[in-house]
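Colleague: curious how this folds, go ahead:
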Amino acid sequence: MSRLTLMRALRSRVIDGVLGYTRSVFPQDFVFGAATSAYQYEGAAAEDGRSPTIWGTENERQRYRGDVAAYGYHKYKGDVKLMAETGLEAYRFSISWSRFIPNGRGAVIQEGLKYYNNVIDELAKRGILPHIMLYHLDLPQALEDEYDGWLSTRIVEDFTAYADVCFREFGDRVLHWTTLAEPKSIPSSTSIPSSI
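Modeller: The predicted structure follows:
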């Protein structure tokens, strides 16, 4: 069966028989959803005050760029609409720390908060539960340059302050939080000991 046929079946919620599965095969409380990471989805890498991240720096060294990505920063409404039409019940997305705290600490940029508030509100409007990943490989480059990012205990205070902003700004609508993804894959200008 082609991917297109599968997507059409999911869109029309006619899951019976697709690849031999029916929705009833899954537990009643099973949640169908999708997931993205900020760097791979949002694009707009230098818009509205967002600063460079370690993922962007590493990818630029390898000649991959997240400037455009899937352009989600500007087309999230259409993407959320497609999620709803597909019958998805949840969406896990990561937040780009540098989108609203560009230096990793200090002043909060309202445009970045507005974007994530808009995404969360759009999900709610369509009946899709937001699941937030606080960190997915995109530490603000400023913290990496200042103290080697995750290799320093100084990260604890900065990450706590960042998480507090997220909980305060989005916690009234977000029930599901994940701290970080892929901890052994954190790009760094410093090599990470294999014992970690």
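
Colleague: use CA for all of it now, contacts and neighbours both
Modeller: Noted.

Colleague: thought residue 95 was touching residue 135?
Modeller: Yes. With contacts counted by CA atoms under 8 Å, residue 95 reaches residue 135, the gap being 6.6 Å.

Colleague: in contact with residue 132, which residues?
Modeller: 92-95, 174, 176-178 (CA atoms under 8 Å, 6 or more residues apart in numbering).

Colleague: one more sequence to fold, the one below, so I can look at both together:
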Amino acid sequence: TSAYQWEGAVDEDGRTPSVWDTFSHSNNNGNGDIACDGYHKYKEDVKLMTELGLESFRFSISWTRLIPSGRGPINPKGLRFYKNLIKELRNHGIEPHVTLYHYDLPQILEDEYGGWIN
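Modeller: The predicted structure follows:
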């Protein structure tokens, strides 16, 4: 799953806006502010995965949760979340498959450089 579609918690623990936040809040579209609330409910989700017999889980890392300014220092709260998620998955015999980028460019880099255009 993509971080934006699963995590929610868009303005918690240092996460900053991505281009998806900007896009989904335009034209009265639905948004991912809460999404599946995996940021708060990952332990419950992993339990459900175990009950379903899943052997792996693919998820993406939110660039803006891990590196809020788009570049520079790592957000310790974001890093802790991903470490805890991976630990929970492994403790339940579920292999994590991490996607490093799933179209959630930090809005600050879009504003500063025009995104990937520059």
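
Colleague: which one in the second structure is aligned with residue 163 of the first structure?
Modeller: For residue 163 of the first structure, no equivalent position in the second structure is identified, counting by TM-score structural alignment.

Colleague: excluding chain neighbours, what is closest to residue 163 of the first structure?
Modeller: Leaving aside its sequence neighbours, residue 163 of the first structure sits nearest to residue 134 (CA to CA, 6 or more residues apart in numbering; 7.1 Å).

Colleague: so that neighbour is in which element?
Modeller: Assigned by DSSP states H and E, residue 134 of the first structure belongs to strand 129-135.

Colleague: ok now that strand, how far from the chain's centre?
Modeller: Centroid separation between strand 129-135 of the first structure and its chain, computed with CA atoms, centre = their mean, to the nearest Å, is 7 Å.

Colleague: again, but for stretch 22-30 of the second structure
Modeller: The chain centre lies 18 Å from the centre of stretch 22-30 of the second structure; the measure is CA atoms, centre = their mean.

Colleague: now do the helices in the second structure.
Modeller: Remark: helices assigned in the second structure by DSSP state H are 3-6, 19-24, 38-52, 63-66, 76-91, 107-113.

Colleague: including mean neighbour count and distance to residue 32 of the second structure, could those helices go into TSV?
Modeller: Below are the helices of the second structure laid out as TSV (neighbours: other CA atoms under 10 Å; distance: least, CA to CA, whole Å):
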stretch	mean neighbour count	distance to residue 32 of the second structure
helix 3-6	22	6
helix 19-24	15	7
helix 38-52	15	11
helix 63-66	26	14
helix 76-91	16	17
helix 107-113	15	15
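
Colleague: possible to save the ones you listed as a markdown table with distance to residue 12 of the second structure?
Modeller: Output for these, formatted as a markdown table (distance: least, CA to CA, whole Å):
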| stretch | distance to residue 12 of the second structure |
| --- | --- |
| helix 3-6 | 13 |
| helix 19-24 | 14 |
| helix 38-52 | 9 |
| helix 63-66 | 9 |
| helix 76-91 | 9 |
| helix 107-113 | 16 |
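
Colleague: hmm, back to that, just tell me the aligned range of the strand holding residue 134 of the first structure in the second structure.
Modeller: Counting by TM-score structural alignment, strand 129-135 of the first structure corresponds to 95-101 in the second structure.

Colleague: before we move on, what about stretch 8-18 of the first structure?
Modeller: Residues of the second structure matching stretch 8-18 of the first structure by TM-score structural alignment do not exist; the stretch lands nowhere.

Colleague: mind listing what's buried along the helix or strand harbouring residue 167 of the first structure?
Modeller: Element membership for residue 167 of the first structure (DSSP H and E) is helix 155-170. For helix 155-170 of the first structure, the neighbour count (16 or more other CA atoms under 10 Å) marks 155, 158-159, 162-163, 165-167, 170 as buried.

Colleague: understood, closing this out.
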